[in-house]
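Novice: Here is the input, now give the coordinates:
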Amino acid sequence: MIDRINLALRKLPPWLLYLLGGIYPAWLLYLGVNGGLGPDPVKAMEHALGERALQLVILGLAVTPLRRLTGLNLLKFRRAIGLLAFSYVTLHLLVWLVLDVQILSQILRDIAKRPYITIGMAGFILMVPLALTSNNWSVHRLGRRWRRLHLLTYPAALLGGVHYVMLVKGFQIEPLIYLAMIIGLLGLRLPGASRRRLV
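Specialist: Sure thing, here's the model as predicted:
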């Protein structure tokens, strides 16, 4: 069964994932303009983009464990998953900056004084070099340093999970599930967690 799935996945080009990923923000914008996102479309769009970004981050973390534990091979899509996650995080940030807060002084004040925003910005900053070096030229140019640089994926993912937990008001189980999944996937990468270390 897994072999059939992997065979089908090998026939799918990565650009298809970029195409599908580009449709979602456009769909959100359409819904927002036409009243399909409720009474506060900006907040709804901001939340939706952030949550989808976190889901993609988790999927990216799961690629190697899935291959090792189940044989499902999504490696050819990992770069696309990571770049889409960064794109969604960037859009999430832009919606907050441009459509929500808008006032520069307030933005700087929020980043400095609200811990969940500080943590979210730190996660975004860690993702920037990952996105900029997610290309074949950087892989060949940086060599072994490329792998070390991309270890930033792990703290960036953890910061994203913590940001979501701190963002919501009151006790909500969904952000905790996301954070637990991130911690679990990172735990699989610890020495001794499996016979072969996940990287």
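Novice: Please count neighbours and contacts with C-alpha atoms only from this point.
Specialist: OK.
Novice: from memory Val42 sits against Val98, does it?
Specialist: No: using C-alpha atoms under 8 Å, Val42 makes no contact with Val98, being 10.0 Å away.
Novice: Of the two, which one has the most company?
Specialist: Using other C-alpha atoms under 10 Å, the more surrounded residue of Val42 and Val98 is Val42, with 19 against 12.
Novice: what's the spacing between that one and Met121?
Specialist: 19 Å (C-alpha to C-alpha, to the nearest Å).
Novice: cool, Met1 as well?
Specialist: 42 Å.
Novice: Of these two, which one has the most company?
Specialist: Met121 (19 against 7).
Novice: Not counting sequence-adjacent ones, nearest residue to that one?
Specialist: In space, and not counting its chain neighbours, Met121 is closest to Ile111: 7.4 Å by C-alpha to C-alpha, 6 or more residues apart in numbering.
Novice: If you tally nearby residues, what's the number for the one you found?
Specialist: Ile111 - counted by other C-alpha under 10 Å - has 16 other residues nearby.
Novice: helix or strand for it, which one?
Specialist: Assigned by DSSP states H and E, Ile111 falls within helix 104-113.
Novice: Show me where the protein has its helices.
Specialist: 2-10, 14-33, 41-70, 78-94, 104-113, 115-132, 136-142, 144-149, 153-167, 173-187 (DSSP state H).
Novice: Make JSON lines from those and add distance to Ala193 to it.
Specialist: Formatted as JSON lines, these follow (distance: least, C-alpha to C-alpha, whole Å):
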{"stretch": "helix 2-10", "distance to Ala193": "24"}
{"stretch": "helix 14-33", "distance to Ala193": "30"}
{"stretch": "helix 41-70", "distance to Ala193": "11"}
{"stretch": "helix 78-94", "distance to Ala193": "22"}
{"stretch": "helix 104-113", "distance to Ala193": "36"}
{"stretch": "helix 115-132", "distance to Ala193": "25"}
{"stretch": "helix 136-142", "distance to Ala193": "27"}
{"stretch": "helix 144-149", "distance to Ala193": "20"}
{"stretch": "helix 153-167", "distance to Ala193": "16"}
{"stretch": "helix 173-187", "distance to Ala193": "7"}
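Novice: and for comparison, fold this next one:
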Amino acid sequence: MLVLNKPIRVNKHVITVFRVLIHLTALLWLGLVYLDGLNGNLPGDPVQYLIEFSGKGAINLLLICLVISPLAKQFKFAQLIKFRRTTGVYAALYAVFHLYIFISYELQFEWGLVFSEIIERPYITVGFITLSILLALAVTSPSTVKRKMGKHWQQLHNWVYPASILAIVHFWWSLKSEWSEPLVYLICLLLLLALRYKKLIPARRKTGNV
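Specialist: All right, here's what the predicted structure looks like:
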């Protein structure tokens, strides 16, 4: 694996441009796909398409969030860490949209049915737990909250690992056949966790960055 001896550092304006591009890409992509759904321009069942698009989008963003720290460390590119919070927040946003499409179009905002689905259908229970974790991480992601929480902030944000596993379990469990795609996601996640195995060993180490 390529290892650089000299740290990489780019102009702060380049970081700003890339951050803006991440915002635009995540928001515009989600918005345009949703508009296509409203206008009937999506293939097949538009509701199912939106549910799958948002769910896979959340998982992809979670994996991107998890790969940033190993890349930053490997290539001595500390500025990459600036993008970790952004991708994590958008993972939560896509997960919220995923739930919104399910509640609004599949269940028609019938709240009694919503709660019974969450309680009685295990894969939906797992998805709801995953979303709850991601929302907790998103709302506590600002630097001011991090300073106020102190060491408890890192303890909370280490929950990104079980949330990532649960997200893939939710996806896998929701399928009646053709499990190759969640299997690929699982393999990618396990590889990322393997890169962090020292950090994931409990108690004997001080917690580091997510």
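Novice: Which position in structure 2 pairs with the residue nearest to Met121 of structure 1?
Specialist: Aligning on TM-score structural alignment places Ile111 of structure 1 opposite Ile118 in structure 2.
Novice: For that match, give me its contacts.
Specialist: Ile124, Thr125, Phe128 (C-alpha atoms under 8 Å, 6 or more residues apart in numbering).
Novice: now, which of those residues sits nearest Leu30 of structure 2?
Specialist: The closest of the contacts of Ile118 of structure 2 to Leu30 of structure 2 turns out to be Phe128 (C-alpha to C-alpha; 20.4 Å).
Novice: The closest one maps to what in structure 1?
Specialist: Checking TM-score structural alignment: Phe128 of structure 2 goes with Met121.
Novice: Quick check, central residue of structure 1?
Specialist: Closest to where the C-alpha atoms of structure 1 average out (C-alpha atoms, centre = their mean) is Val57, at 3.2 Å.
Novice: Do I have it right that that one meets Ala157?
Specialist: Yes: applying C-alpha under 8 Å, one finds Val57 of structure 1 in contact with Ala157, separated by 6.4 Å.
Novice: Mind putting the contacts of Ile118 of structure 2 into a markdown table with distance to Val89 of structure 2?
Specialist: Output for those, formatted as a markdown table (distance: C-alpha to C-alpha, whole Å):
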| residue | distance to Val89 of structure 2 |
| --- | --- |
| Ile124 | 21 |
| Thr125 | 21 |
| Phe128 | 17 |
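Novice: out of those, who's nearest Trp159 of structure 2?
Specialist: After measuring those against Trp159 of structure 2 - C-alpha to C-alpha - the closest member comes out as Phe128, at 14.6 Å.
Novice: Quick check: the gap between the aligned residue in structure 1 for Gly31 of structure 2 and Pro41 of structure 1.
Specialist: Correspondence of Gly31 of structure 2 to structure 1, assessed by TM-score structural alignment: Ala26. Separation of Ala26 of structure 1 from Pro41 of structure 1 (C-alpha to C-alpha): 14 Å.
Novice: same check, this time on Gly32 of structure 1
Specialist: Counting by C-alpha to C-alpha - Gly32 of structure 1 and Pro41 of structure 1 are separated by 5 Å.
Novice: repeat for Phe86 of structure 1
Specialist: 22 Å.
Novice: When these two are compared, which one has more neighbours?
Specialist: When Phe86 of structure 1 and Pro41 are compared for neighbours, Phe86 comes out ahead with 21 against 18, by other C-alpha under 10 Å.
Novice: quick one, what contacts that one?
Specialist: Applying C-alpha under 8 Å, 6+ apart, we find Phe86 of structure 1 in contact with Ala53, Phe124, Met127, Val128, Ala131.
Novice: Could you report the neighbour count for the last one?
Specialist: The burial metric for Ala131 of structure 1, expressed as a neighbour count using other C-alpha under 10 Å, is 17.
Novice: close enough to count as contact, it and Ala85?
Specialist: No: using C-alpha under 8 Å, Ala131 of structure 1 makes no contact with Ala85, being 9.5 Å away.
Novice: quick one: the aligned residue in structure 2 for Arg79 of structure 1 and Asn209 of structure 2, what's the gap?
Specialist: Aligned by TM-score structural alignment, Arg79 of structure 1 pairs with Arg85 of structure 2. Relative to Asn209 of structure 2, Arg85 of structure 2 is positioned 11 Å away (C-alpha to C-alpha).
Novice: Of the two, give the one with the bigger neighbour count.
Specialist: Higher neighbour count among Arg85 of structure 2 and Asn209: Arg85, with 17 against 9, using other C-alpha under 10 Å.
Novice: Excluding chain neighbours, give the residue nearest to the more buried one in space.
Specialist: Nearest to Arg85 of structure 2 is Ser141, by C-alpha to C-alpha, 6+ apart, at 6.7 Å.
Novice: Residue in structure 1 paired with the one you found?
Specialist: Per TM-score structural alignment, Ser141 of structure 2 is aligned with Ser134.
Novice: picking up where we left off before, name all residues that make contact with the residue nearest to the centre of structure 1.
Specialist: Ile81, Gly82, Ala85, Ala157.
Novice: Could you do Pro65 of structure 1 as well?
Specialist: Pro65 of structure 1 touches Leu185, Leu188, Leu198, counting by C-alpha under 8 Å, 6+ apart.
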